[in-house]
Structure formats: structure tokens, C-alpha cells
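Enquirer: Sequence and predicted structure, then a few things I'm wondering about:
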Amino acid sequence: MTNIVILGTQWGDEGKGKIVDMLTHNVKYVVRYQGGNNAGHTLIHNNKKIILHLIPSGILHKNVFVILGNGVVISPKAMLQEINMLKKFGFYVENRIKISSSCQLILDFHIALDIARENKDIKKSIGTTLKGIGPAYEDKISRRGFMVSDLENYNNMVLKLKDITKYYNNQLKYIYKTKTIDYNIILKEINENRKMLLNMVEDIPNILEKATKKKESIIFEGAQGSLLDIDHGTYPYVTSSNTVVGGALTGSGIGIKNIDHVVGIVKSYSTRVGNGPFPTELKNKTNDYLVNKGQEYGSTTGRKRRTGWLDIVLLRRSIQLNSISSICLTKIDVLDELKKIKICIYYKNKKTKKIFSHFPILQDWNVIEPIYKILPGWQKNTYGIKSMSKLPKKAIDYINIIQKLLKIPVDIISTGPDRSHTIINYNILN
């Protein structure tokens, strides 16, 4: 039995969904512990692309139960849309989804406020997904949140919903000078999804404790990436939840002693959606190549991702924050055609000329300059390769240098989008 946390080490979009899907055949539960439908996991099933935003990736395995822990914010609309989308692919999943009664709900007024804030001053915008995630978490912290448990008593639900709608409409009307939200439309949405959500409610910490005692393996599926963590990321250009390993504990109710392994998903280069610091960002033909070859468009927003070279300095921080046991290196095949490949190994302060190898504290990101190790590209096809011995020598050198710099083993290498396009150096579930 092994309980594994699988999380992103960069700014999200590292390829977590495929790895969760690949490892899930040996587990009983897959648990999502933070975020909402601002995430996007792209899976390939029978040569068809399936994009999940809210429901955990493990749902494609018919013997697996998926859990949305208390740290997740749920959009009833998004939940229903994904359930119906999965039905079209032949997956009937409602009886395999379990949710915490403490999950906060995302409703139309959350989305309206998110959009109004981003539009008020484009220059100062964070670059959110406009899904209402931030306002929903704000409600939680302010103790006015509308939770799944509020659906149980209908009369109390109606009164609370009226109060929250009024609260948001006052902001939309008087502060942001924009359209207000019709309470009756929100109530209609709630009524359409109320029974579905209540039927999914379970005592999640109790389920996880029983599974652990029965030695049934659990995967905890992270959303976004460690550098977007509300506490430890590149604030304020972060998401609204804890994306580091601590979020798996607080967002699900599992005890720390029951986590056996933490897999850090590392894209072979760096990408970021939205605004914020990005020391190794490329703005040249290499950027165009990575975007096109890697299909670097957000699965949630459709926005073109910013691209850059692999950043060892930031990866060291992620390893430190998450106690990462091993690395899964993804999208190595995207680098196949490059003549030269760079890895950022240090930062340099352009003003003081100081060189440092760890996450910058009290530093102006604008004066940070990456110092690179330049490697020759392998310029050979790695797509779909399933054995380490069949990789080009220079690709193996690239992997070995990453292991040496990070002092963490690369146990899994993804060479393409399909579940089978994977090299496994060590069976994590053993």
C-alpha cells in the first residue's frame, strides 16, 4: 500500500493529469484537495482527448472512486457539464464521485465579481481564469461561504442565498458599475443540482482513514503548481489555494503520517499562464517553437502560455516546500528539434552582481537575470519511447544533469500524451 501525492512543481500545466491517470489502475481512491474548475487536466483515451477541470483524472478507471475534499471549491454547473461530457465517452460516474459537505460552492456572483475585478484595471490584473475561484475562497475565509452542507435545509438555504446575492450585487452595482446577478437564476441553478450534490456527500476523512487501515492505495491529485501557492508562490500572481503538499492534508483530512510518497511533476521546460515573474521567459523563435510543438495553450482558458527554459532555482524551492520523493519529467519529446537547450542553474542580481542558487527573498524580480548551463540538443525523435535505453544519449545526459542538480531521482519520463508514452525507472506503487 502506498499513498501518493502528485503535484506540479512549476506554474501548473506540467502534465499531472496523465500521470495520475497512468498510476490510478493500482489504487482505490483519487482525491482532489484544492482549487476548482480553474484547473485543466488533458487525458488521451482511445485516441480521443478528454479535458477535466473539476473531476479528478482517476475517474476514467471504472474501479476507482474519486473524491473532492473540503479544500475544493465546486461549481455545480461545471460538475454537471463534466458528468454529461463523460457520459458521451461512455463513463457513467455519478456513483463514483464523493464530495465533502464542507466544499464551498461557486455561483454566478463569484464569477461576475472575478470578471469585474480583472476588467477594472487590466494593467494590474492577476490574469485569473475568471471562474470565480478567488471570490469563493474569500467567502470561506470571511465565514460567509455557501457550502454543500447549506443545501440540506431548504428554508435556511434560501435565506442565506438571498443575503449573499445581495452582498455581491451591492459590490457589482456600486463599486464596479456593472450588471447585477438575478437571485432567481441562481436559485434555479441550485435547485437543478441540489439533489445530485447531496447524494455525493460522504465523510471524507473517515473514508480515507478506513482505506488506509485496509491498505488500499490513495492518490492525492494536485491542481495548478507549487509556484502558484497562495502562501509560497510568486505572490500576488498566485492562485487562491495551497497547491503545495500541505494542501493535501488540510484539503482532505488525511493525517501526515499516512503520506508515503510525493511525486513532483516537472515539465522539461517552463510555462506560465497569466501575469507574474518568469525569469527564464523566452520571447523569440524558440518561444514560438515551444508553443507550437508543445501545444502550449491553457486547457481551461485557451490562452497561449508563456514559455521559458527549465529553472533549477525555482525547482529547488518546490522540492524544499513539498519534500518531493521523486520527479516525473514530462514533455521531453517537445525538445527534440532544438540545437541547443538551456537550463537555468543560478540567478544573478543585475544591480549588485550577486549570484545565488535559491529562491530570491526580498528581491525585485525585475533585476533577476538567469545564468544558464547550455547543452547540445539531441535532435532525434523521442516521441512515444518507452525504454530509457532507447533514448538518445544527449537526452539521457539532459535527464542525468537534472537529477544531479536537484539531487532527486527522475523515476518517470513522459515522451508523449498517451498513457503508454512513458518510461518508468521505478515502480512508485511498490
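Expert: Yes, it's here.
Enquirer: only C-alpha atoms for contact and neighbour calcs from this point on.
Expert: Noted.
Enquirer: Check the offset of stretch 138-154 from the chain's centre.
Expert: 24 Å (C-alpha atoms, centre = their mean, to the nearest Å).
Enquirer: how about the helices of the stretch 151-300 of the chain, start to end?
Expert: 154-170, 183-200, 204-213, 246-250, 285-293 (DSSP state H, counting those that start in this stretch).
Enquirer: Please apply the same query to the stretch 301-430 of the chain.
Expert: Counting by DSSP H, counting those that start in this stretch, the helices of the stretch 301-430 of the chain are 312-322, 393-406.
Enquirer: got the contact list for the closest residue in space to Met147 that isn't next to it in sequence?
Expert: Nearest non-adjacent residue to Met147, counting by C-alpha to C-alpha, 6 or more residues apart in numbering: Gln104, 4.3 Å away. With contacts defined as C-alpha atoms under 8 Å, 6 or more residues apart in numbering, the neighbours of Gln104 are 70, 72-74, 136-137, 140, 145-148.
Enquirer: Now, those that are in helices?
Expert: If you go by DSSP state H, these have 136-137, 140 in helices.
Enquirer: ChimeraX command to pick out the buried ones of the residues you listed?
Expert: In ChimeraX, a selection of the buried entries from those looks like this (16 or more other C-alpha atoms under 10 Å):
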select :136,137,140
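Enquirer: Make TSV out of the ones in helices among the contacts of Gln104 and add distance to His53.
Expert: Shown next, in TSV, are the ones in helices among the contacts of Gln104 (distance: C-alpha to C-alpha, whole Å):
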residue	distance to His53
Ala136	16
Tyr137	17
Lys140	21
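Enquirer: Tell me the one among the ones in helices among the contacts of Gln104 nearest to His358.
Expert: The shortest gap between His358 and any of those belongs to Tyr137, at 30.4 Å (C-alpha to C-alpha).
Enquirer: who touches the closest one in this structure?
Expert: 73, 104, 145, 240-241.
Enquirer: Select only the buried ones of those residues in ChimeraX?
Expert: Applying 16+ other C-alpha under 10 Å to the contacts of Tyr137, the buried members can be selected in ChimeraX as follows:
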select :73,104,145,240,241
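Enquirer: Go through the contacts of Tyr137 and say which is closest to Ile423.
Expert: Ser241 (31.7 Å).
Enquirer: The closest one contacts His232, doesn't it?
Expert: No. Between Ser241 and His232 there is no contact under C-alpha atoms under 8 Å: 10.4 Å.
Enquirer: who touches both of these two?
Expert: By C-alpha under 8 Å, 6+ apart, no residue touches both Ser241 and His232.
Enquirer: try this one next to it:
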Amino acid sequence: MREHVIVVDLGYGDAGKGTVVDWLCAQEPVRAVVRFNGGGQAAHNVVLPDGRHHTFAQFGSGTLRGVPTHLSRFMVVDPPALAAEAAHLGELGVPDPFGLLTVDRDALLATPYHVAAGRARELARAADRHGSCGMGVGETMAYALAHPGLAPTVGDCENPARLTRKLHALRETLDVTGPPVEDCVAAYRAFAERVILVDSSFMTALLRRRPVIFEGAQGVLLDEWHGFHPHTTWSTTTFANALALLDGSGAVRLGVLRTYTPRHGPGPLVTEDPTIEVAEAHNGTGPWQGPFRVGHFDAVAHRYALAVAGGADALALTHLDAPVSQMCVSYDIGELPVGAAGDLDGQARLTDRLRTARPRYAGGVVDWPAAVTEALGVPVFLGSSGPTAADKAVFSSVITHERV
């Protein structure tokens, strides 16, 4: 824990990044948790030994332990959702949640207009829905790409006149209804007065005060460029954004997996098995994402995730207490090829192949850490058999990294 650590999900999300970050923050003082992708659609569940539970979306998963959060320039920031999250954290005993928060001025701002446009787009797809979370994150990213310089940012919250112009242009372009622009400006101005807004130099200074935990959102198999298009997110879910923020500083790359492979909503899940019976206290069918689905541990898909993410130094394996014993070790179509970043047509063709792929299983798994280490070629550092930090066990005493 003298090193920075990047925590990334090597599946479709929901592997337990929040509980792993909470455990890391419980070991010894951590300077900050940095969020480096996604936005208000994240759902990282943390349960403390005394039973307090919070689903983290934008705040870092070390907040219940008093660890500050930094929302980096790669985040899509949703101030109303942040306010709701801060209110719940206050109810759980965090004295001043906003006092633990710093936000990069260059982070994109999600608005009710993005939410309305994104939901309308998903509804129009009818039976071909992509699996949106309905939080407007994808619409925010898409608008910023199509209208560079016009997309609202967190820094605009300090300049009501500029924010007003941008919001009027945004609402007109997206052609959606929503609250009056003036009401949004007032709310965002109040947000800017409650949190500390910073520029890029803050990150440089923060990294000198190690260790820092980088908490990713969603999963590599949903990555905007390497996921199974079109059932992906408008976000880079690999280690890439965190490495860019590190700017040459070293960090341990920690991949998180379950002993079975879950997925929310539509899209390929080669090992899906509706007969798997596992307890899901914090997952279910969502109005936008759709049903929570489970499959047997998919070593083929997770090897692909490792390949597109550039590898990992160690793994955290959660749900060791789950009554599962099957591991998919191969597909009848072979290993998954790594295409060029940005080739969405190629990713769509890969998705089509996955729809007909058939899994091949090894014998029943008894020792999950050993089996996963062998199947993926990366050591399991941490195991988890429950939701709290007390339910974690270290399997490898040392993890190392290559400086990049």
C-alpha cells in the first residue's frame, strides 16, 4: 500500500470494485480515491462491519472511512445525483461529504437535457435496446464529441453567463423538454460553491502524497472501443485513463472478478445459465439496464479483457462463498481476437460471433484462486467471501508493477 493502485473490473461490471476499494482504504491511510471514468450510473456497494451500507456512484468507495474523493477530468459529473448521494452519506454519519470532494473543472457536466435525450434514444430502439443506465452519461459524451467547446463542463458552473449560453444551445440541439435553464444554472452555481473545483495541477500534487487509489467504473467488457458493440458504454473502462492521470508515475494494476460472470441488460453472455442460484442483495432488474443475468466464470472473456486492457499485475476475486464450481476454459470459436481501437464495425462483428459461441467447461473448481490464477496467468492477490472488509483474505503478500 505504498504504491498507487488502479482498480478495474475485468468483466461486464458488478464484480465488486467498491468493496475492494473499501478494503484497500481500511489497510492504512490512503490520500484519496480518484474516479477516472463513467459518472452517476456507477453502483459500487460498500457494507461496513457495523451494517452501514451505501451504493457509491460518484463519491469514491473509501468515503465511509473518511478518504477524500477526486473526480478527474475523465468523469461525467451529475451535481443533483451527487447531492442525493451526499445526503445519504450524511445520514450514515459522514460529517461533511462535500468537504471530502474535489472536482476537475474540465470534467463534463451531465444535465437533465442529456438524460431526457438519452432515454428517448434508448426507448426508440425498442427491442434492440443497448442497455443504457438512463443517466445521460452516453449522451453527454456524444454531445461533447459532436460539439467540442460547446459542451458544459464543471468549470462553467462558476460562470453563470457562459453556462446559460451553453445550456440553451444544448437544449435546442437535443430538442428535449426539461426544467428551465435558469433553474439548472442556479442549482449548478450552488454546487460549485459547495465543492472545491481544481485544475490539472491538483492531480500532480496529489500523486506526490501516495498512496492514491484509482477506482474505475463498469467493466472492460463494456469498454467504448473494445467492448462488444453496441452493448457498451461511452467510457474508457480499461486502465488507460488512470495511466494518463498518473503521467508516468507507477501504479499496481488490480483487476476485479467474481467467481461467476454477471451482466446487466442485453448483450453477449456466453456462459449464461439461469439455473445458477446466487444471492444478489444489491442487484436486480433495472428500468433501463434490464435484468441482472449470471453465467459461469468465463475465462475466455476475461483473458480478452486482460489483453485489451494491457494486462494486470494482480487480481481480486470476489464471491468466493457463492455455490458455483464451473469454469469456461474455451469457446468452440477459439480465443477472442483483439481488434484495433476505434473499429466499431469489427467489434460488432465480434459481437455477432459471440451470439453463437458455445462454452467448453473444465471439471468442477475446488480452489478458485488457484484455478483463476492458472486460467488467466495473473496471480490472485485478494479474495472476498462477503461484503465487508473483514471478509477479505490476502493470498499473495506482494504485488509488483512495471512503471509506465
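Expert: Looks like it arrived, so ask away. All of these numbers come straight from a predicted model, not from anything done at the bench.
Enquirer: Could you quantify their similarity as a TM-score?
Expert: The TM-score (TM-score structural alignment, normalised by the length of the second structure) is 0.88; 381 aligned residues with a C-alpha RMSD of 2.2 Å.
Enquirer: need the helices of the stretch 301-430 of the first structure in TSV with distance to Asp114 of the first structure and mean neighbour count, can you?
Expert: Converted to TSV, those look like this (distance: least, C-alpha to C-alpha, whole Å; neighbours: other C-alpha atoms under 10 Å):
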stretch	distance to Asp114 of the first structure	mean neighbour count
helix 312-322	28	20
helix 393-406	38	16
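Enquirer: want to throw these into TSV with distance to Gln363 of the first structure?
Expert: Supplementary listing: the helices of the stretch 301-430 of the first structure in TSV, determined by distance: least, C-alpha to C-alpha, whole Å:
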stretch	distance to Gln363 of the first structure
helix 312-322	14
helix 393-406	23
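Enquirer: ok, back up a step: please narrow the contacts of Gln104 of the first structure to those residing in strands.
Expert: Mapping those onto strands (DSSP state E) picks out 73-74.
Enquirer: which of the contacts of Gln104 of the first structure sit farthest apart?
Expert: Among these, Tyr137 and Val148 lie farthest apart (C-alpha to C-alpha), at 14.0 Å.
Enquirer: hey, where'd the strands end up in the stretch 201-350 of the first structure?
Expert: Counting by DSSP state E, counting those that start in this stretch, the segments of the stretch 201-350 of the first structure that form strands are 218-221, 261-267, 270-272, 306-308, 310-311, 326-330, 340-349.
Enquirer: ranking these by burial, who's on top?
Expert: strand 218-221 (a mean of 26; mean count of other C-alpha atoms under 10 Å).
Enquirer: which helices and strands sit right next to that strand?
Expert: Judged by 3 or more C-alpha pairs under 8 Å, 6 or more residues apart in numbering; DSSP states H and E, the packing partners of strand 218-221 of the first structure are strand 3-8, helix 16-23, strand 29-32.
Enquirer: Out of those, flag the one nearest Asn119 of the first structure.
Expert: Closest among these, once you apply C-alpha to C-alpha, is strand 3-8, at 28.8 Å.
Enquirer: Tell me the helices and strands packed up against the closest one.
Expert: helix 16-23, strand 218-221, strand 261-267.
Enquirer: in the superposition, what's the average offset of that strand relative to the second structure?
Expert: Following superposition, strand 3-8 of the first structure is found to deviate from the second structure by 0.5 Å on average (mean C-alpha distance after the TM-score superposition for the first structure).
Enquirer: Okay, angle between that strand and helix 204-213 too, please.
Expert: Here strand 3-8 of the first structure runs at an angle of 120 degrees relative to helix 204-213 (axes from the mean of the first three to the mean of the last three C-alpha atoms, to 10 degrees).
Enquirer: which parts of stretch 48-68 of the second structure are buried?
Expert: Those buried within stretch 48-68 of the second structure under the rule 16+ other C-alpha under 10 Å are 48, 53-64, 66-68.
Enquirer: now stretch 292-304 of the first structure
Expert: 294, 296-300, 304.
Enquirer: Of those, which is the nearest to Glu192 of the first structure?
Expert: Looking across these and measuring by C-alpha to C-alpha, the closest to Glu192 of the first structure is Thr300, at 24.2 Å.
Enquirer: which residues does the residue nearest to that closest one when sequence neighbours are not counted contact?
Expert: Closest residue to Thr300 of the first structure apart from its sequence neighbours, by C-alpha to C-alpha, 6+ apart: Gly40 at 5.3 Å. By C-alpha under 8 Å, 6+ apart, the contact list for Gly40 of the first structure reads 13, 51-54, 223, 298-300.
Enquirer: counterpart of the residue nearest to Met147 of the first structure in the second structure?
Expert: Alignment note (TM-score structural alignment): Gln104 of the first structure maps to Leu108 of the second structure.
Enquirer: quick one: that match from Arg194 of the second structure, how far?
Expert: Leu108 of the second structure sits 18 Å away from Arg194 of the second structure, going by C-alpha to C-alpha, to the nearest Å.
Enquirer: for His53 of the second structure, same thing?
Expert: Distance from His53 of the second structure to Arg194 of the second structure, by C-alpha to C-alpha: 24 Å.
Enquirer: Then Ser61 of the second structure?
Expert: 20 Å.
Enquirer: re the thing from before, closest one to Asp364 of the first structure among the helices of the stretch 301-430 of the first structure?
Expert: Once the helices of the stretch 301-430 of the first structure are compared by C-alpha to C-alpha, helix 312-322 is nearest, at 15.3 Å.
Enquirer: what are the ranges of the helices in the stretch 1-150 of the first structure?
Expert: 16-23, 76-88, 108-120, 133-141.
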